[in-house]
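Peer 1: sequence first, then the predicted structure, then my questions.
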Amino acid sequence: MADTLRRIEDWVFSWCTSLVFIKFLRNLEFIGTFVFSNCTSLTSIFIPPSCREIGYIPFTYCRKLLIFQVPQHTSLGYLALDTCAALFKASPFGPVPPHEIETGYTDEVTAWIKNVHGDDEEYALHRACCSFNPMTDIIYEIVKKQGLKSFKKPNGIGITPLRYLEENPFADIDQSAVVKRYVLDLMGIEYNMRE
């Protein structure tokens, strides 16, 4: 999508059942109602920090959607992730019939989605790998503290930092370079980024 795009209006990608990947760019401010409804092949969405609002039921029946990274300040519309089977299967909530959903339930789900990684050090690498601007040096410093095994540690919904890096459209991190730097550092050999 072009950097000039600021809004995605209602129903734009609805029923694009082969849509697997989408990269939003830096100026997106609004995602409308039912925009990605029935995009049954979509597995991950990374919302940029510029996005202030996501409308009503934008991801309904995105059955494979498991990774949904959204900034804390982004307003999520009512039932933003309704019937996202993969995400709800991994959540503490489970699917709830539409006639039983109340505003409190929606608010609770929204709070959980925005805090999947929490604030503790245990999921620092997850937060770094799924951020809008992942940085090699930050990722390396976390791996240096937590060890290489931290790349494969699943969070509460079963996603590893490595998978976040693979699916994050904003990531341009060479995991093998991070590993090489880590090993050479352990051996006391200075890592040259140009190698």
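Peer 2: Alright, I've got the coordinates. Note that the coordinates shown come from a computational prediction; the quantities given were computed from them, not determined experimentally.
Peer 1: drop to CA atoms for contacts and neighbour counts, all remaining ones
Peer 2: Noted.
Peer 1: where do the strands sit along the chain?
Peer 2: Listed in chain order, the strands of the chain (DSSP state E) span residues 7-8, 30-31, 44-46, 53-54, 67-69, 75-76.
Peer 1: would you map the helices across this structure?
Peer 2: In the chain, the helices defined using DSSP state H lie at 85-90, 103-114, 124-129, 136-146, 161-167, 175-186.
Peer 1: among the ones you listed, which is nearest Thr60?
Peer 2: With Cα to Cα as the criterion, Thr60 lies closest to helix 85-90 of these, at 9.5 Å.
Peer 1: for comparison:
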Amino acid sequence: MKVQTEEWRRFIPGVRMYKDKKTLFYNGEKLWEGDGSSGRPLIYDEEERNTWQVVIILPGVEVIPEWTFWSCKNIKTVIMADTVRRIEYKAFFGCDSLVFVGLSKNLEYIGYAAFYWCESLTSIFIPPSCREIDDEVFERCRKLIILGLPQNVQLGAGVFQCTLLMTKSPLELDEDGEYNEEDEEAAVQWVKSINNEEAYALHRACSSFNPLPEIIHALVKRQGLSGMRSPNTIGITPSQYLAANTFADISENNVINSYILDMMGEAL
């Protein structure tokens, strides 16, 4: 589900049906007071919070406060305006139906355990503006495996603990899927190196911020269309990266059409 910026400007804050989904148009106000289960909801009660399927963070919002969407069990989609700079402590903790997050292109910081226990989340793409991802941000996101991650972002401890991604790592894990604390630096280096080999240049291009069509086209021309379906060491293909990439303005169909037209031109 994508929402164009010009559409957002027409919406006032509040809850309404949008494209057949119960949607909160969020303006940055505080929605939860206190810590987790010992705290209390503000503005909307817990019953109402559990009806939301989509959250759209409206333009002008710069900070998503701590605990804001804590344990909103039915939110599946979150789309952020590019004004958002910070996601604070446990803002989306326990949103276990969440499958799609479109982060702000200007995001700078993701706070401690912000997406902890979002068990349905399979992919996340971090913009290069993000300088720090605090401890345990994606811990226990059990299905998370597709990742777009800038090399210069600072990762806290246990950011990807107990995720499908880490089960593909060479690290020794315990029965709960956790690695030892002394392996933290090795875990960070491994996550950042997944697509660094030259053989995975196409994977790297498709998972990058704002993938460039000319670069992808050149790589596909060199490797052939089969390169789009070639898995890396964790089993993810360039096609999967591109389809999940929230910052991509190009699709696999665009890549295929461009390749075919180019080949036809050469043949003629």
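Peer 2: Now that the structure is in, tell me what you want to look at. Only a predicted model underlies this, so the values are computations on that prediction, with no experimental measurement involved.
Peer 1: care to give me the TM-score?
Peer 2: Aligned and superposed, the two chains score 0.89 in TM-score terms (TM-score structural alignment, normalised by the length of the first structure); 187 aligned residues with a Cα RMSD of 1.8 Å.
Peer 1: including distance to Phe151 of the first structure, could the strands of the first structure go into JSON lines?
Peer 2: Written out in JSON lines, the entries for those read as follows (distance: least, Cα to Cα, whole Å):
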{"stretch": "strand 7-8", "distance to Phe151 of the first structure": "34"}
{"stretch": "strand 30-31", "distance to Phe151 of the first structure": "32"}
{"stretch": "strand 44-46", "distance to Phe151 of the first structure": "19"}
{"stretch": "strand 53-54", "distance to Phe151 of the first structure": "31"}
{"stretch": "strand 67-69", "distance to Phe151 of the first structure": "16"}
{"stretch": "strand 75-76", "distance to Phe151 of the first structure": "29"}
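Peer 1: for these, which one sits closest to Ile157 of the first structure?
Peer 2: With Cα to Cα, the closest approach to Ile157 of the first structure among the strands of the first structure belongs to strand 67-69: 8.9 Å.
Peer 1: before we move on, back to that, with mean neighbour count added, can I get the helices of the first structure in a markdown table?
Peer 2: What follows is those, written out as a markdown table (neighbours: other Cα atoms under 10 Å):
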| stretch | mean neighbour count |
| --- | --- |
| helix 85-90 | 18 |
| helix 103-114 | 15 |
| helix 124-129 | 23 |
| helix 136-146 | 16 |
| helix 161-167 | 20 |
| helix 175-186 | 15 |
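Peer 1: make a markdown table from those and add distance to Tyr78 of the first structure to it.
Peer 2: Formatted as a markdown table, the helices of the first structure follow (distance: least, Cα to Cα, whole Å):
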| stretch | distance to Tyr78 of the first structure |
| --- | --- |
| helix 85-90 | 16 |
| helix 103-114 | 7 |
| helix 124-129 | 25 |
| helix 136-146 | 34 |
| helix 161-167 | 26 |
| helix 175-186 | 37 |
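Peer 1: now the strands of the first structure as TSV including distance to Trp112 of the first structure and mean neighbour count?
Peer 2: Compiled in TSV, the strands of the first structure are given as follows (distance: least, Cα to Cα, whole Å; neighbours: other Cα atoms under 10 Å):
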stretch	distance to Trp112 of the first structure	mean neighbour count
strand 7-8	25	15
strand 30-31	20	22
strand 44-46	16	21
strand 53-54	16	20
strand 67-69	11	19
strand 75-76	12	20
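Peer 1: any idea which of the ones you listed gets closest to Lys144 of the first structure?
Peer 2: Using Cα to Cα as the criterion, the shortest distance between Lys144 of the first structure and these is 24.7 Å, found for strand 67-69.
Peer 1: the residue nearest to Met17 of the second structure when sequence neighbours are not counted sits in which helix or strand?
Peer 2: Distances taken as Cα to Cα, 6 or more residues apart in numbering put Thr23 closest to Met17 of the second structure, at 5.7 Å, once the chain neighbours are dropped. Applying DSSP states H and E as the criterion places Thr23 of the second structure in strand 21-26.
Peer 1: so which residue is smack in the middle of the first structure?
Peer 2: In the first structure, the C-alpha nearest the mean C-alpha coordinate belongs to Gln69, at 2.8 Å (Cα atoms, centre = their mean).
Peer 1: so what's that one up against?
Peer 2: 45-47, 113-114, 130 (Cα atoms under 8 Å, 6 or more residues apart in numbering).
Peer 1: list the members of those residues that persist in the second structure.
Peer 2: Using both residues aligned by TM-score structural alignment, their matches' Cα atoms under 8 Å, the second structure keeps these contacts from those: 45-47, 130.
Peer 1: equivalent range in the first structure for stretch 89-104 of the second structure?
Peer 2: Alignment note (TM-score structural alignment): stretch 89-104 of the second structure is matched to residues 10-25 of the first structure.
Peer 1: ok, residues contacting the matching stretch?
Peer 2: Here stretch 10-25 of the first structure makes contact (Cα under 8 Å, 6+ apart) with 1-3, 5, 31-48, 169-170.
Peer 1: from these, list just the buried residues.
Peer 2: In these, burial by neighbour count holds for 31-48, 169-170, counting by 16 or more other Cα atoms under 10 Å.
Peer 1: related to what we said a few turns ago, which part of the first structure matches the strand holding Thr23 of the second structure?
Peer 2: So strand 21-26 of the second structure sits over no part of the first structure, by TM-score structural alignment.
Peer 1: tell me what that strand is packed against?
Peer 2: Contacts defined by 3 or more Cα pairs under 8 Å, 6 or more residues apart in numbering; DSSP states H and E place strand 21-26 of the second structure against strand 14-18, strand 54-57.
Peer 1: the first structure: which residue goes with Phe115 of the second structure?
Peer 2: Using TM-score structural alignment, the partner of Phe115 of the second structure in the first structure is Phe36.
Peer 1: check Pro150 of the second structure too.
Peer 2: Structural alignment (TM-score structural alignment) places Pro150 of the second structure against Pro71 in the first structure.
Peer 1: which non-adjacent residue is nearest its match?
Peer 2: Nearest residue to Pro71 of the first structure in three dimensions, chain neighbours excluded: Pro49, at 5.8 Å (Cα to Cα, 6+ apart).
Peer 1: the aligned partner of that neighbour in the second structure: neighbour count?
Peer 2: The criterion is TM-score structural alignment: under it, Pro49 of the first structure has Pro128 as its aligned partner in the second structure. Around Pro128 of the second structure sit 18 other residues, with neighbours defined as other Cα atoms under 10 Å.
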